[in-house]
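Novice: sequence-free structure coming up:
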């Protein structure tokens, strides 16, 4: 599935919609260049999970944990110096407790073949982004089949 979104608000709304169908144990990978919208999308997911407060890029901390409707672990692998460092993060344990979002999964791709959803974000212009979804989880596939892009145009909150 491909979506072309032309502003940050729609990116957040898409993340908010996705949050409603995620469950603990789901592993979401966010791929894209710097500034492509990975963290904005993750912030939308956090909003949809009713996580209060600002959700920054976890670049310097590598892992941020949040409590909301479900526990959320937001991981950024950009600063890993060696893919083997990924095993020290104990992502399997995080998946037992909540939803895991990983930015820059390319840094440890050999450890992430069992993801539920990979979202690749390509910057089309200063404000436009192309989202491509690789959905491997059957439950999520069924939900995405019912997705109506019109919700991204509405001014109503998706909560």
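Specialist: Ah, there it is. What you see is a predicted model, and the numbers here were worked out from it, not measured in a lab.
Novice: only C-alpha atoms for contact and neighbour calcs from this point on.
Specialist: OK.
Novice: Mind telling me what element residue 47 is part of?
Specialist: helix 38-48 (DSSP states H and E).
Novice: Residues contacting the following helix or strand past that helix, please?
Specialist: Using DSSP H and E, the next helix or strand after helix 38-48 towards the C-terminus is strand 63-66. Outside strand 63-66, the residues within contact range by CA atoms under 8 Å, 6 or more residues apart in numbering are 51, 58, 71-76.
Novice: and which of these is nearest residue 96?
Specialist: residue 71 (10.1 Å; CA to CA).
Novice: Roughly how far does the spatially closest residue to the closest one that is not a sequence neighbour sit from residue 111?
Specialist: Excluding its sequence neighbours, the residue lying closest to residue 71 (CA to CA, 6 or more residues apart in numbering) is residue 98, at 4.6 Å. Separation of residue 98 from residue 111 (CA to CA, to the nearest Å): 18 Å.
Novice: Settle it for me: which of the two has more neighbours?
Specialist: residue 98 (22 against 14; other CA atoms under 10 Å).
Novice: In contact with the more buried one: list those residues for me.
Specialist: Counting by CA under 8 Å, 6+ apart, residue 98 has contacts 23-26, 70-73.
Novice: next up, a second structure to put side by side with the first:
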């Protein structure tokens, strides 16, 4: 599925729609260039999960935890140099829990991502305008068939 958005708010709105649909234990992988909108999308998912605290990128801590309708584990693995580094923090315990897990820069640890997941790719589309983004959402595994409801 592909969506074209033209503001940070519309990026968050799409994330919120996904956040309203996700289930306990779901894994959302987000990729995109610096400044593409990964954290804005994550903020939207958090809104959909009814999380009321500010969402910040865990660039230096690797993971932040939030409480809402469902618990959220928000990973930013941009600074992870070696997949063993993220395994050392108990990555498997986080993503195989009842919480929703969002992994920004998931392409850096692709070998650790379970087969069943949602993959969100955010690309800048400068030829259409400075703030235009194309957000592609794909899912792998039958548990994510609900993604079809995003349209």
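Specialist: Done, it's in. Note that the coordinates shown come from a computational prediction; the quantities given were computed from them, not determined experimentally.
Novice: Any idea what the TM-score is?
Specialist: With the length set by TM-score structural alignment, normalised by the length of structure 2, the two chains reach a TM-score of 0.90; 147 aligned residues with a CA RMSD of 1.4 Å.
Novice: if we can go back for a sec, can you pick the most crowded of the contacts of residue 98 of structure 1?
Specialist: In those, the most neighbours by other CA under 10 Å go to residue 72, 24 neighbours.
Novice: Give me the residue at the spatial middle of structure 2.
Specialist: residue 102 (4.0 Å; CA atoms, centre = their mean).
Novice: how much space between the equivalent of that residue over in structure 1 and residue 39 of structure 1?
Specialist: In structure 1, residue 102 of structure 2 lines up with residue 101, judged by TM-score structural alignment. Counting by CA to CA, the gap from residue 101 of structure 1 to residue 39 of structure 1 is 10 Å.
Novice: likewise residue 30 of structure 1?
Specialist: Residue 30 of structure 1 is 9 Å from residue 39 of structure 1, by CA to CA.
Novice: Next: residue 121 of structure 1.
Specialist: Per CA to CA, residue 121 of structure 1 is found 11 Å from residue 39 of structure 1.
Novice: same check, this time on residue 83 of structure 1
Specialist: 21 Å.
Novice: which one of the two has more residues nearby?
Specialist: residue 39 (23 against 15).
Novice: So that one sits against residue 56, correct?
Specialist: Yes: judged on CA atoms under 8 Å, residue 39 of structure 1 makes contact with residue 56 at a distance of 7.2 Å.
Novice: can you pull out the helices in structure 2?
Specialist: Ranges of helices in structure 2, per DSSP state H, are 8-21, 38-48, 83-87, 91-95.
Novice: Would you tell me which one of these is buried the most?
Specialist: Comparing the helices of structure 2 by mean neighbour count (mean count of other CA atoms under 10 Å), helix 38-48 comes out on top with a mean of 26.
Novice: just the angle between it and helix 8-21, please?
Specialist: If you take axes from the mean of the first three to the mean of the last three CA atoms, to 10 degrees, helix 38-48 of structure 2 sits at 50 degrees to helix 8-21.
Novice: can you tell me the mean distance of helix 38-48 of structure 2 from structure 1 after alignment?
Specialist: With mean CA distance after the TM-score superposition for structure 1, helix 38-48 of structure 2 departs from structure 1 by a mean of 0.4 Å once superposed.
Novice: tell me the contacts of the closest residue to residue 126 of structure 2 other than its chain neighbours?
Specialist: Computed as CA to CA, 6+ apart, the closest residue to residue 126 of structure 2 that is not its neighbour in sequence is residue 132, at 6.7 Å. If a contact means CA under 8 Å, 6+ apart, then residue 132 of structure 2 has 4-7, 124-126 as its contacts.
Novice: Which position in structure 1 pairs with residue 132 of structure 2?
Specialist: Using TM-score structural alignment, residue 132 of structure 2 pairs with residue 128 in structure 1.
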